[in-house]
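Asks: Mind looking at a prediction? Sequence and model below.
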Amino acid sequence: MEAVNQILVQMDQTISTPTLDLVCNICPKCGTPTEHIVKLFGKKKKVGVNCRCKALELQEKEELERYQEQMRKLERLRACSLMDESFKNSKFENWEHTALNQKMFELGKEYCDNWEKMKAENIGMTIWGDTGIGKTYLSFCIANELLSKGVSVIATSSINLINQIYESYGRVGALGEVEIIRQFEHASLVIIDDLGAEHNGKSGKEKQIIYSVIDARVRAKKPLIITTNLSTEQLRNKMVGVDGVERTYDRMMEICPPVKVKAEPRRQAIGVKKTAILGSLLN
């Protein structure tokens, strides 16, 4: 036993010798070191490092994990959004330009081109105007433009938002509402279309849901875009809580200054175009 102890002491002294010429191991695949020599407390030590092929393997793994997480986020956004075919086709390159809707087009493009500033300054907008002039199309064009640049966007209607939360109660109870609100809080941009079209129940729950989303955006200091057919005064009256307090409207105006837009009724123009097509077929 004593002999074994002497051998262990000799081995320890040999390993600890500062003058020992340490040799690093080399990866047999890429020929680069898997160890590195460092000097610690006056002694040389070998520490493990990633060789070139191991570093590339880890980089590819991290990129795959980032891609998978991005896909999971996109799926969560799709679950909260109105991402149907109509939404997907709402793009600036598909915009049908007219003299009256050009300013709407420029508004949307300028907002997207200056997105980083809009995000930094927490600038959204309340787009309001007559029914059918393309407010929804404009907001969804903004959503698709930013989504194409990798920005996380949720675009939904006020009615769809409320229905999603009501439906979640049957699956996971109140936790469903918390999770949905959290998604709206974390997205870089949230678009709520057709605010004011939702039914006002006697309980005031619909207003509470809308307020929760707006409040979450304000607290997170993240932009919010709203479209509505109501004037600012009508919207103010619509948003008054059951207690008579205008907290939702005040919060909304804090981050979504009103922008009135004007254009010819887009739906009417589409109807005229389709009527002409039908006419040509009948002739």
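Replies: Sure thing, it's come through.
Asks: When you work out contacts or count neighbours from here on, use the C-alpha atoms and nothing else.
Replies: Noted.
Asks: Just the element for residue 215, please.
Replies: If you go by DSSP states H and E, residue 215 is part of helix 205-220.
Asks: what sits up against that helix?
Replies: 158, 162, 181, 184-186, 198-200, 223-224, 239, 241, 248, 251-252, 254-255 (CA atoms under 8 Å, 6 or more residues apart in numbering).
Asks: Tell me the helix or strand right after it.
Replies: Defined by DSSP H and E, the subsequent element after helix 205-220 is strand 224-228.
Asks: want to compare, so here's the second one:
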Amino acid sequence: MIGSIAENILDGLAKEPYMKDGDYIGEGGLLYCGKCHTSKEKEINWFGTGIRKVAIMCKCEAAAFDERKRREQKEEEMQSLRRARISSMMDETFQTATFENYRKNGGNEKHLSIAKNYCTEFQKMYENNQGLLFYGTVGTGKSYTAACIANYLLEHNTSVVMTSFVRILKEMQGFDREREEAFTNRLNSVRLLIIDDLGAERSTDYALEKVYGIIDDRYRAKKPLILTTNLTLNQMQTASDIRYERIYDRVFEMCYPLEFKGVSWRKREAAQRYEETKKLLEG
């Protein structure tokens, strides 16, 4: 029975059109490639039926095959990255944020260093469920720094969602329990969740309950979370409203705080535009 199967397979192999122009019969009566001059056949003992010739790849065919596989793998990685970016929910403003484009101002080198270290040590951060809390005044680079982390990890095929509580709450409006659960499961399925502008959401019981639920779900999933906020550390630490207190307690349990301060980039750029326009108009 085995012999019959082997014969059928060998008959099929014999019919394969693997001989190309320039190929020739060489040592031992085997077929050789006309380009690289390595064998395109080898002899094997086929299930005890005797010595048979079977087709193999020569060196140049094997190299071409490896190159095709490499290109296919690269394309799959690029498609995976594109899918990750689409599903990341990141605003277009931040999709091009990178460490290479990070604008230093003499006071934010520490922020850049910590963000880079977080990325290079992300596997440990992930295993330890260690997140970050970027807090401080408006326009000091908190969101941009968080986006740099997101884009770096996306480039290295790590799943990330970057969004905001305002956007999350807007998305969840009208959800029934099943759709809400599916949505929060999606947020928890990624290795890193980044939520921008904590504290900007409406302070209704519904909104604060959902904010706490999202943070707490992440905590229970034992996955890291990065948050940005314009609130001060003192405002969060001394919150007397139990609704806020339990949110911030959970945040401090999960996230390493890093303060951003200094002149707002937006104010700085506005002042620069003012001076440039003044020179043009007033001479």
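Replies: Looks like it arrived, so ask away. Worth saying up front: this structure is predicted, and the values here are computed from it rather than measured.
Asks: Quick one, which of the contacts of helix 205-220 of structure 1 are buried?
Replies: 158, 162, 181, 184-186, 198, 223-224, 239, 241, 248, 252, 255 (16 or more other CA atoms under 10 Å).
Asks: Would you mind measuring the gap between the ends of stretch 111-120 of structure 1?
Replies: Stretch 111-120 of structure 1 has an end-to-end distance of 13 Å (CA to CA, to the nearest Å).
Asks: Which part of structure 2 matches that stretch?
Replies: Aligned using TM-score structural alignment, stretch 111-120 of structure 1 spans residues 118-127 in structure 2.
Asks: Now the matching stretch: buried residues?
Replies: Buried residues in stretch 118-127 of structure 2 (16+ other CA under 10 Å): 118, 119, 122, 125, 126.
Asks: how far does it sit from the chain's center?
Replies: 13 Å (CA atoms, centre = their mean, to the nearest Å).
Asks: swap in stretch 224-239 of structure 2?
Replies: 25 Å.
Asks: in the stretch 1-150 of structure 2, which spans are helices?
Replies: 2-14, 59-87, 109-120, 122-127, 142-155 (DSSP state H, counting those that start in this stretch).
Asks: Ok, the stretch 151-283 of structure 1 next?
Replies: 158-172, 174-186, 205-220, 232-239, 247-255, 266-282.
Asks: Which elements pack onto the fourth one?
Replies: Other elements packing on helix 232-239 of structure 1 under the criterion 3 or more CA pairs under 8 Å, 6 or more residues apart in numbering; DSSP states H and E are helix 247-255.
Asks: Looking at the helices of the stretch 151-283 of structure 1, which is nearest to residue 4 of structure 1?
Replies: helix 174-186 (63.0 Å; CA to CA).
Asks: Just want the angle from the closest one to helix 205-220.
Replies: 40 degrees (axes from the mean of the first three to the mean of the last three CA atoms, to 10 degrees).
Asks: can you name the residues of structure 2 that helix 174-186 of structure 1 overlays?
Replies: If you align by TM-score structural alignment, helix 174-186 of structure 1 falls on residues 177-189 of structure 2.
Asks: ok so, going back, TSV for the helices of the stretch 151-283 of structure 1, including distance to residue 82 of structure 1?
Replies: Shown next, in TSV, are those (distance: least, CA to CA, whole Å):
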stretch	distance to residue 82 of structure 1
helix 158-172	8
helix 174-186	14
helix 205-220	16
helix 232-239	23
helix 247-255	22
helix 266-282	19
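Asks: So which of these is nearest residue 126 of structure 1?
Replies: helix 247-255 (8.0 Å).
Asks: And the closest one, what does it pack against?
Replies: Going by 3+ CA pairs under 8 Å, 6+ apart, helix 247-255 of structure 1 lies up against helix 205-220, helix 232-239.
Asks: Give me whichever of the ones you listed is most buried.
Replies: The highest mean neighbour count among these, using mean count of other CA atoms under 10 Å, belongs to helix 205-220: a mean of 19.
Asks: tell me the angle that one makes with helix 232-239.
Replies: 110 degrees.
Asks: How far does helix 205-220 of structure 1 sit from its chain's centre?
Replies: With CA atoms, centre = their mean, you get 17 Å for helix 205-220 of structure 1.
Asks: And for stretch 237-244 of structure 2?
Replies: That offset, for stretch 237-244 of structure 2, works out to 34 Å (CA atoms, centre = their mean).
Asks: what residues does it touch?
Replies: 205, 208, 209, 236, 245, 248, 249.
Asks: Out of the helices of the stretch 1-150 of structure 2, which one sits most buried?
Replies: Among these, highest average neighbours (mean count of other CA under 10 Å) belong to helix 142-155, with a mean of 22.
Asks: Could you give the number of residues near the closest residue to residue 236 of structure 2 other than its chain neighbours?
Replies: Excluding its sequence neighbours, the residue lying closest to residue 236 of structure 2 (CA to CA, 6 or more residues apart in numbering) is residue 248, at 6.0 Å. Other residues near residue 248 of structure 2 come to 20 when the count uses other CA atoms under 10 Å.
Asks: my guess is residue 248 of structure 2 contacts residue 233, does it?
Replies: No. Using CA atoms under 8 Å, residue 248 of structure 2 makes no contact with residue 233, being 9.8 Å away.
Asks: if we can go back for a sec, relative to residue 258 of structure 2, which of the helices of the stretch 1-150 of structure 2 is closest?
Replies: Of all those, helix 109-120 comes closest under CA to CA, at 7.7 Å.
Asks: Tell me what angle the closest one forms with helix 142-155.
Replies: Computed by the same axes, to 10 degrees, the angle between helix 109-120 of structure 2 and helix 142-155 is 30 degrees.
Asks: Residue 153 of structure 2 corresponds to which position in structure 1?
Replies: Counting by TM-score structural alignment, the partner of residue 153 of structure 2 is residue 146.
Asks: Pull the contacting residues for that match.
Replies: Residue 146 of structure 1 touches 112, 152, 153, counting by CA under 8 Å, 6+ apart.
Asks: Measure how buried the corresponding residue of structure 2 for residue 226 of structure 1 is and give me the count.
Replies: Under the alignment defined by TM-score structural alignment, residue 226 of structure 1 is paired with residue 227 of structure 2. Residues lying near residue 227 of structure 2 (other CA under 10 Å) number 26.
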